[in-house]
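Engineer: Sequence first, then the predicted structure:
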Amino acid sequence: MTAVRDRALAIVELLAHNVHGLPMSEIGDRLGIPRTAAHRVLADLKESGYVKQDPNSSQYMLTVKLASLGLSYLAATGITDAAQPLLDDLAQASGELVRLAVVEGDDLIWVAKAQGARTGLRYDPDAGLEIYLPATANGLAFLAAVDEDRALALVSRQGMDRAREMGPGAPQTLRALMEQIAQTKERGFAVVFDAYEAGTSAVAAVIRIDEKSEPIGTVSIAGPSIRMTRERMDAFGPKVLQCAEALALASRSSPMFGRR
């Protein structure tokens, strides 16, 4: 039973990163699941309403049922009610994309956003579920807020190989990453230029109840690098720190943070 449940979760996570769907054979091959077993688990997920199959391509993809459950859960925690007005204010003040991520175990997960850009270039990516820590402002802010041993463990878990596929500003070695983490600690907030992808930059701050507590999330401002100059990023730093402090206070009303 446990093996079936683990396989079902693995398939759901894989399909969450492939919104256009995947054929059954590729799902099995990617996850190392025998194709007969993959077919059986997909049939169960389809019967439960979490997966559907395109009648033309026969590819499997998630239905909106899982997204609906996620949104319902976030609404029930109160996090969107508490955080959204603060994100909206920061987005309006910056004119850029503002996003909130929460710490879940060893991961940073996107949970809310606000778009401040009304005209011209708009940065609003489909970032997926898990945030890649070495090449994002949110990741740097998180890594700078934990002790060095944990930071190294978190980086080791995700690996540095993916940095080669990111923008030219992504650190390519562990030493370069540790230097950026040290700079983030000294500055008080994280900044990245053309790191996650070329042409985009961001500034982020960690959210925690007090200086001695563990991080509970991060908040960031991101936009096209043509607008996100170093001077503008420095000006955004204090604003994102103020928002992080306000979010820390607001988080006390949400059981999502209260259990930490």
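Structural biologist: Arrived safely, thanks for sending.
Engineer: only C-alpha atoms for contact and neighbour calcs from this point on.
Structural biologist: Fine.
Engineer: What lies in contact with stretch 210-224?
Structural biologist: Here stretch 210-224 makes contact (CA atoms under 8 Å, 6 or more residues apart in numbering) with 91, 94, 96-103, 108, 121-123, 137-138, 141-142, 145-146, 199-209, 228, 236, 240, 243-244, 257, 260.
Engineer: Report the buried residues of that stretch.
Structural biologist: Across stretch 210-224, burial judged by 16 or more other CA atoms under 10 Å covers 214-224.
Engineer: how long is that stretch from one end to the other?
Structural biologist: Distance across stretch 210-224, first residue to last, is 32 Å (CA to CA, to the nearest Å).
Engineer: try this one side by side with the last:
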Amino acid sequence: MGRAVPAVLRALDILELFGTTEELSIPEIHSRLGLPRTTVHELVGTLVERSYLAPVPGQPHRFRLGVGVFHLGSAYAERLDLAREGQAAAEEVAAACDETVHVAVLEGRDVVYVAKVDSTHPVRMVSAVGRRLPAHCTAVGLMLLARLEQRSLDTLFPPGRRLPGLTSRSLTTSRQLRDRLGAVRTDGLAQEYCESNEAVACVAAPVSDHTGATVAAMSISVPTVRWSPERAAELAGLVREGASALSVRLGHVPDAHLVTVADRGETFR
């Protein structure tokens, strides 16, 4: 990689400001980034000319994102593939923990595995891409159900209806499920211990796409012989990182402090 081009960096700084603010004027951009006002004028003019920014109707001195950004974002989104990106992200997590890693999506009351990487241990979870399991019995399913609106959840699991179990530890009532989902929402993480398999524990985190919607969940599955509170905490951190990395692959922009030009220590003449 060659040296970063300052003018390009400054133009990108301006565009990234509009990721958190709908409209800005040149004085506001100047104030937030610490760029010389003449530089802001020139860069904004260029971005308007190329349709990456556009004047606000009726307010020609205020600007917002233009259609050029939409075209680029749409082209990027069309090239995304959850299964492919999920497999790549799962491989990275599996390499770090040497346990089985899944990526799953919600389909009705079930989860469907769309990516999987096996552990190299002789004792490991047996599963396959394309396999379906009841969502309420799995960590990935609990994570995905926790992100549903209450109306959708009530449609899938009407109050008072008994739920099918896979083991003696599975949730079997809608009340148990709702209590559990409340904890998952609070933690931002889902765990299950022997609820889908008598000998396996799992921890899962949510995966978001470029719109911010939760589209999948990633889990790490571990035989109970290798499970402990310390191991659970370690894997929780790994699955959060892995799910976040997959979200970025899918175009999600996590909340982060914007780096200003002044933060990079640039000087202007």
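Structural biologist: Sure thing, it's come through. Note that the structure is predicted; figures quoted are calculated from it, not measured.
Engineer: ok, back up a step: if you look at the buried residues of stretch 210-224 of the first structure, which of them are in helices?
Structural biologist: With helices taken from DSSP state H, there is no overlap with these.
Engineer: mind listing the helices in the second structure by residue range?
Structural biologist: Going by DSSP H, the second structure shows helices at 6-17, 26-33, 37-49, 67-78, 82-97, 139-146, 150-156, 174-187, 229-249.
Engineer: Go through those and pick out the most buried.
Structural biologist: helix 139-146 (a mean of 28; mean count of other CA atoms under 10 Å).
Engineer: after superposition, how close is that helix to the first structure?
Structural biologist: Here the mean offset of helix 139-146 of the second structure against the first structure after fitting is 0.6 Å, by mean CA distance after the TM-score superposition for the first structure.
Engineer: Pull up the gap between D98 of the second structure and L33 of the second structure, please.
Structural biologist: Distance from D98 of the second structure to L33 of the second structure, by CA to CA: 44 Å.
Engineer: Using the centroid of the first structure, identify the residue furthest from it.
Structural biologist: T36 (33.1 Å; CA atoms, centre = their mean).
Engineer: Can you tell me what that residue aligns to in the second structure?
Structural biologist: Counting by TM-score structural alignment, T36 of the first structure lines up with no residue in the second structure.
Engineer: circling back to that earlier point, as a markdown table, the helices of the second structure with distance to V129 of the second structure would be great.
Structural biologist: Shown next, in a markdown table, are the helices of the second structure (distance: least, CA to CA, whole Å):
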| stretch | distance to V129 of the second structure |
| --- | --- |
| helix 6-17 | 37 |
| helix 26-33 | 47 |
| helix 37-49 | 45 |
| helix 67-78 | 23 |
| helix 82-97 | 10 |
| helix 139-146 | 14 |
| helix 150-156 | 24 |
| helix 174-187 | 25 |
| helix 229-249 | 17 |
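Engineer: Which of the ones you listed sits closest to H61 of the second structure?
Structural biologist: If you check each of the helices of the second structure against H61 of the second structure by CA to CA, helix 26-33 wins as the nearest, at 7.4 Å.
Engineer: quick one on the thing from earlier: restricted to strands, list the buried residues of stretch 210-224 of the first structure.
Structural biologist: Assignment to strands by DSSP state E places the following of those there: 217-224.
Engineer: picking up where we left off before, next, the residue farthest from the centre of the first structure: secondary structure please.
Structural biologist: What DSSP: H, G, I helix; E, B strand; the rest coil gives for T36 of the first structure is helix.
Engineer: For the aligned partner of M228 of the first structure in the second structure, which non-adjacent residue is closest in space?
Structural biologist: Using TM-score structural alignment as the criterion, M228 of the first structure maps onto W227 of the second structure. Computed as CA to CA, 6 or more residues apart in numbering, the closest residue to W227 of the second structure that is not its neighbour in sequence is A201, at 7.2 Å.
Engineer: same question, H41 of the second structure
Structural biologist: I26 (6.8 Å).
Engineer: Also N197 of the second structure?
Structural biologist: That would be T167: by CA to CA, 6+ apart, it lies 6.5 Å from N197 of the second structure.
Engineer: So the one you found sits against E198, correct?
Structural biologist: Yes - shown here, T167 of the second structure and E198 form a contact pair, counting by CA atoms under 8 Å, at 6.2 Å.
Engineer: check contacts around F236 of the first structure.
Structural biologist: 94, 203, 221.
Engineer: what's the closest of those to L74 of the first structure?
Structural biologist: I221 (21.4 Å).
Engineer: From S251 of the first structure, how far out is that closest one?
Structural biologist: 19 Å.
Engineer: Confirm H39 of the first structure sits in a strand?
Structural biologist: No - read with three-state DSSP, H39 of the first structure is helix and lies in no strand.
Engineer: show me the contacts for it.
Structural biologist: So H39 of the first structure contacts M24 (CA under 8 Å, 6+ apart).
Engineer: One more: M256 of the first structure?
Structural biologist: Under the criterion of CA under 8 Å, 6+ apart, the contact list for M256 of the first structure reads 77, 79.
Engineer: Also A82 of the first structure?
Structural biologist: Neighbour list for A82 of the first structure: 247, 250-251, 253-254 [criterion: CA under 8 Å, 6+ apart].
Engineer: Can you list which of those residues carry over to the second structure?
Structural biologist: Shared with the second structure under both residues aligned by TM-score structural alignment, their matches' CA atoms under 8 Å, the contacts from those are 247, 250-251.
Engineer: will you turn those residues into a markdown table that also has distance to Q158 of the first structure?
Structural biologist: Formatted as a markdown table, these follow (distance: CA to CA, whole Å):
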| residue | distance to Q158 of the first structure |
| --- | --- |
| L247 | 27 |
| A250 | 30 |
| S251 | 27 |
